[in-house]
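Participant: Sequence and predicted structure, then a few things I'm wondering about:
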Amino acid sequence: MFATDDTIVAIATPPGPGGIGVVRVSGPSSTGIASIMLRRSTPLKPRHATVTEAVIPDGGKVIDRVVATYFPRPSSYTGEDVVEVSGHGNPVLLRQIVSAAITAGARLAEPGEFTFRAYLNGRIDLVQAEAVADLADAVTPRQARAAFDQLEGTMTLGVEKIDRELFDLISLLEASLDFPEEGYHFVDEQNVASAATALSTQVSQMLANADQGRLLREGCQVAIVGKPNVGKSTLFNSLCGVPRAIVTETAGTTRDLLTEKIDLGGIPIALVDTAGIHETDDPVEAEGVDRAQRAITVAGAVVVVLDGSCPLTNRDYKILEDTKGMRRLVVVSKRDLPCAWAIESEPLVGVAGRVFEACLLSDNQTVLETLRHQLIAVIEDRDNEVHTKVRRDIPAVTNLRHIELLKKTQLALARATSAAISGAAEELVITDLQEARSALEEMLGKRAPDAVIERIFERFCIGK
């Protein structure tokens, strides 16, 4: 995948100008390369910041005044000798420093190559490597927190605990097979079944957080839908916090989809304002209506806006019917006007906690905050029985690869339990338990196929 016996270099800070930029050099020749590209008469002192100058090797012309830090192996980020050169965050200067390192013998790093070396040298496992990319991609504080916890090893600890217990159980069964003539049984069928069931419960507790974890990692598209002139764009602007959509008293102002990325309770949301759904002969309006209806089909959740000052129409009922069964919040607008219908008399409208009544023209922050909380509850599907089983002390499983491998572990444990209860040969039980272990070890990267590893590191940018 990558060469691992040479020395690599890349800019480690994000592209573009900044106050400070960092160039990272990693590999067996890091200190030798540093002695050529830095104006130093003495070697860099380990783990000390040294003020010096980066120079062009073929002539000694100064590129920038920098701070160089040497991190000796094996305690560096990559597990190799690493030199980090911090200078002014001008991309022109940083590229010159990289060129100086290449002239001195380094190779330009590929995307993700520093983290790959950290994984290869045992500094992190594959779950933690994925967390590095997630942390770089995080757009909300809650996303960043989940990625950081994963990087710190919270999920790894849970998986390794299950793996160790599986190893111990397999060892007991194999010991029984090693002494058949003595008739030793270090563990009976009932104990094997109980142990496998207990391990399966631990896996289930991790998977109970999976829906919340994927929602946090991948975000959710939320479509605001309803008839024309019911307050959709006003609601859209209120949730965005800025006047993104044009709002007038004229029906049909919005004719196309308008999307804005927002942070809603730490969940990255793609909020979509749609055209009012109605019958029309205007081809432009008809296209807008068609796009609004398609937005419903691809949304992870919908907000249906109903006008509380007018009786509900067949079109309202059709929208409610089309969104029934989805994660849905019904917003009854224009509650500052006389009420034309009662929520309790309209069973299609929804249930407690899934209906919000307000005057959307209000700038009342308390009202908006209540609306946000209700929408978060709908998006997270807090009424769902699965949500009530979520353990807050267990890290959220945010990655589809992890979810699939945990499910594979769970199935193998279920087979092992059934085999033990039915009195199947110990070899068959061991095979199922070993399959469960293999899935966990693939998750951590101990047995991951090369193709999986390549896919993971393809996500990275140069310098990570």
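Facilitator: All right, it came through fine.
Participant: drop to CA atoms for contacts and neighbour counts, all remaining ones
Facilitator: OK.
Participant: Mind checking what helix or strand follows the strand or helix carrying residue 135 in sequence?
Facilitator: Residue 135 is part of helix 126-137, with elements assigned from DSSP states H and E. Next helix or strand after helix 126-137 toward the C-terminus (DSSP H and E): helix 141-151.
Participant: tell me the angle of that following helix relative to helix 126-137?
Facilitator: 150 degrees (axes from the mean of the first three to the mean of the last three CA atoms, to 10 degrees).
Participant: which other helices and strands contact helix 141-151?
Facilitator: Using 3 or more CA pairs under 8 Å, 6 or more residues apart in numbering; DSSP states H and E, the elements in contact with helix 141-151 are helix 126-137, helix 210-218.
Participant: got another, please set it beside the one above:
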Amino acid sequence: MENADTIAAIATSPGRGAIGIVRISGKDLGFLALKITGQVPQPRYASLSKFFDENGQLIDQGIMLYFPAPHSYTGEDVLELQGHGGPAVMSLLLSSCVSAGARLAQPGEFTLRAFLNNKMDLAQAEAVADVIDASTDEAARCAMRSLQGVFSAAIHGLVQALTDLRMLVEASLDFPEEDLDIVWRADVSGKLNDIHAQLETVFASARQGSLLREGLWVVLVGKPNVGKSSLLNRLAGEEAAIVTEIPGTTRDTVLRSIEIEGVPLHLLDTAGLRETDDVIEKIGIARTRSAIEKAGLVLLLMDSREGITPEDQAVLDSVPAGVRRIHVYTKSDLLEEVPRIISYQKQGNWQEIYLSAKTGAGVESLRRILLEMAGWNPHMGEGLFMARGRHLVALAEAGGHLKSAAGLAEYGDQLEVLAEELRLAQRWLSSITGEFTADDLLGEIFSRFCIGK
């Protein structure tokens, strides 16, 4: 890809810091470097340099690094100016770059150029943002594996296997007079089964990686004063929510993110559900109901001393049937009973647990159940890679086309349709790495990157 323009951006976080970096990418940056520093940059050599503005006034002194094309992050000439990390200094240095002929970069534009210049594929480009945004150690390691190409290699393996199979089917279309019937059917069916098994393995890893990236949204609901805020504080390990004996203390949602075995969980404490004339509390209750609709998992809290009261049943009935749930009986320390877990398989997966947020009894069991219901498999950790929602959709669509192809392969009399199903499966897989990707999708993906990356 050829770019006529040169882009520049501050590549370090906003605010004060010991070091700040301005990154420039474009063509023939030697002249731009000479205007800003008064020096011709040496490739891959850290030079102590002075940085000047357009009027020749000294801005700062720091390190200049020059990476000539194509051996750079973007595949173009890349110049990095490392100075003192004050906001005013960085702003002046960026302005000097613009005066020298660069323009301000758009969010993600450096990585977009790296993708367009074949320095990385689309899955790896997305992993750059995932490494930056990782909220847990395990998520960071998982994102780095994607950046190193583990996910892409798995996809390329599937695409190559599909390419080989398509060649066999296309040969049968081109030479229908050849007697390929028995051998052809066995070969195609067997290869399809192998490819589908490989795809299922990749899909399982991708779902785990998606969980590490997105986390699970867990909403705590129940009538007032059943211990929602106390449980949130116990799980978060801090006084995140105010706890009193007064019903209706929590009037708005309180969000805290935690991690369990490297899996991020976003806990949302909500206003107690009840009939009320309080205008502010009504707003909080409305937000509670909205949060339930979007939740990945709902914790329905009830006082273990009372069992399921009519008020509790009204809360239970308000939760949509498709939402996964755990029935949590709180304050079990007041019953003087050992906390227990009861598992059910009625109307979908849901469980009951008795615990005490005050003493912590049963809370570790709840953590284990949260991971289990999130779908986390700790035995897959070493081979995981980061994945996004669009990757899961593409893998699912490819799997659907492979399933249709397998049905057609049993008969072998609709070769054109079979060939089309294989082509569509391959196209969906290739969209993950960016071989077949619409421009509007690229714009959506890279617009979410930070500026300077």
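Facilitator: Great, that's in hand. As the structure is a computational prediction, the values presented were derived from the model and not from experiment.
Participant: And the TM-score between these chains?
Facilitator: Put the two chains on top of each other and the TM-score (TM-score structural alignment, normalised by the length of the second structure) is 0.87; 452 aligned residues with a CA RMSD of 3.4 Å.
Participant: before we move on, the earlier item: got TSV for the helices and strands packed on helix 141-151 of the first structure, with mean neighbour count and distance to residue 103 of the first structure too?
Facilitator: Shown next, in TSV, are these (neighbours: other CA atoms under 10 Å; distance: least, CA to CA, whole Å):
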stretch	mean neighbour count	distance to residue 103 of the first structure
helix 126-137	21	29
helix 210-218	20	41
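Participant: Point out the one among the ones you listed that comes closest to residue 364 of the first structure.
Facilitator: helix 210-218 (28.0 Å; CA to CA).
Participant: Would you mind getting the average deviation of that closest one from the second structure?
Facilitator: Following superposition, helix 210-218 of the first structure is found to deviate from the second structure by 3.5 Å on average (mean CA distance after the TM-score superposition for the first structure).
Participant: Distance-wise, check the closest residue in space to residue 29 of the first structure that isn't next to it in sequence relative to residue 105 of the first structure.
Facilitator: Computed as CA to CA, 6 or more residues apart in numbering, the closest residue to residue 29 of the first structure that is not its neighbour in sequence is residue 7, at 5.9 Å. Relative to residue 105 of the first structure, residue 7 of the first structure is positioned 8 Å away (criterion: CA to CA, to the nearest Å).
Participant: And the two? Which one has more around it.
Facilitator: Neighbour count, other CA atoms under 10 Å: between residue 7 of the first structure and residue 105, residue 7 has more, with 23 against 19.
Participant: I figured the more buried one hits residue 28, correct?
Facilitator: Yes: Residue 7 of the first structure lies in contact with residue 28 (CA atoms under 8 Å); the separation is 6.1 Å.
Participant: quick one: what's aligned to the residue nearest to residue 29 of the first structure in the second structure?
Facilitator: By TM-score structural alignment, residue 7 of the first structure lines up with residue 6 in the second structure.
Participant: Repeat that for residue 50 of the first structure.
Facilitator: Using TM-score structural alignment as the criterion, residue 50 of the first structure maps onto residue 47 of the second structure.
Participant: check contacts around that match.
Facilitator: Contact partners of residue 47 of the second structure, counting by CA atoms under 8 Å, 6 or more residues apart in numbering, are 41, 63-65.
Participant: now those in CSV, with distance to residue 260 of the second structure and neighbour count?
Facilitator: CSV is the format used below for those (distance: CA to CA, whole Å; neighbours: other CA atoms under 10 Å):
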residue, distance to residue 260 of the second structure, neighbour count
41, 48, 23
63, 41, 17
64, 42, 25
65, 41, 21
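Participant: In strands, which of those appear?
Facilitator: Counting by DSSP state E, those place 63-65 in strands.
Participant: and of the residues you listed, the nearest to residue 249 of the second structure?
Facilitator: residue 63 (55.0 Å).
Participant: what's the counterpart of the closest one in the first structure?
Facilitator: Match for residue 63 of the second structure (TM-score structural alignment): residue 67.
Participant: coming back round to it: farthest-apart pair in the contacts of residue 47 of the second structure, please.
Facilitator: 41 and 63 (10.8 Å).
Participant: Give me the most central residue, the first structure.
Facilitator: Centroid-nearest residue in the first structure, with CA atoms, centre = their mean: residue 217, separated by 2.6 Å.
Participant: now that one, nearest residue through space, not along the chain?
Facilitator: In space, residue 217 of the first structure is closest to residue 398, 5.7 Å off (CA to CA, 6+ apart).
Participant: what kind of secondary structure is the one you found in?
Facilitator: Following DSSP: H, G, I helix; E, B strand; the rest coil, residue 398 of the first structure is assigned to coil.
Participant: what's the neighbour count on it?
Facilitator: Neighbour tally, residue 398 of the first structure, other CA under 10 Å: 25.
Participant: again with residue 157 of the second structure
Facilitator: Based on other CA under 10 Å, the number of other residues close to residue 157 of the second structure is 14.
Participant: Likewise for residue 219 of the first structure?
Facilitator: Neighbour count for residue 219 of the first structure, taken as other CA under 10 Å: 21.
Participant: Touching, residue 362 of the second structure and residue 354? I think so.
Facilitator: Yes: between residue 362 of the second structure and residue 354 there is a contact under CA under 8 Å: 6.7 Å.
Participant: Good, wrapping up.
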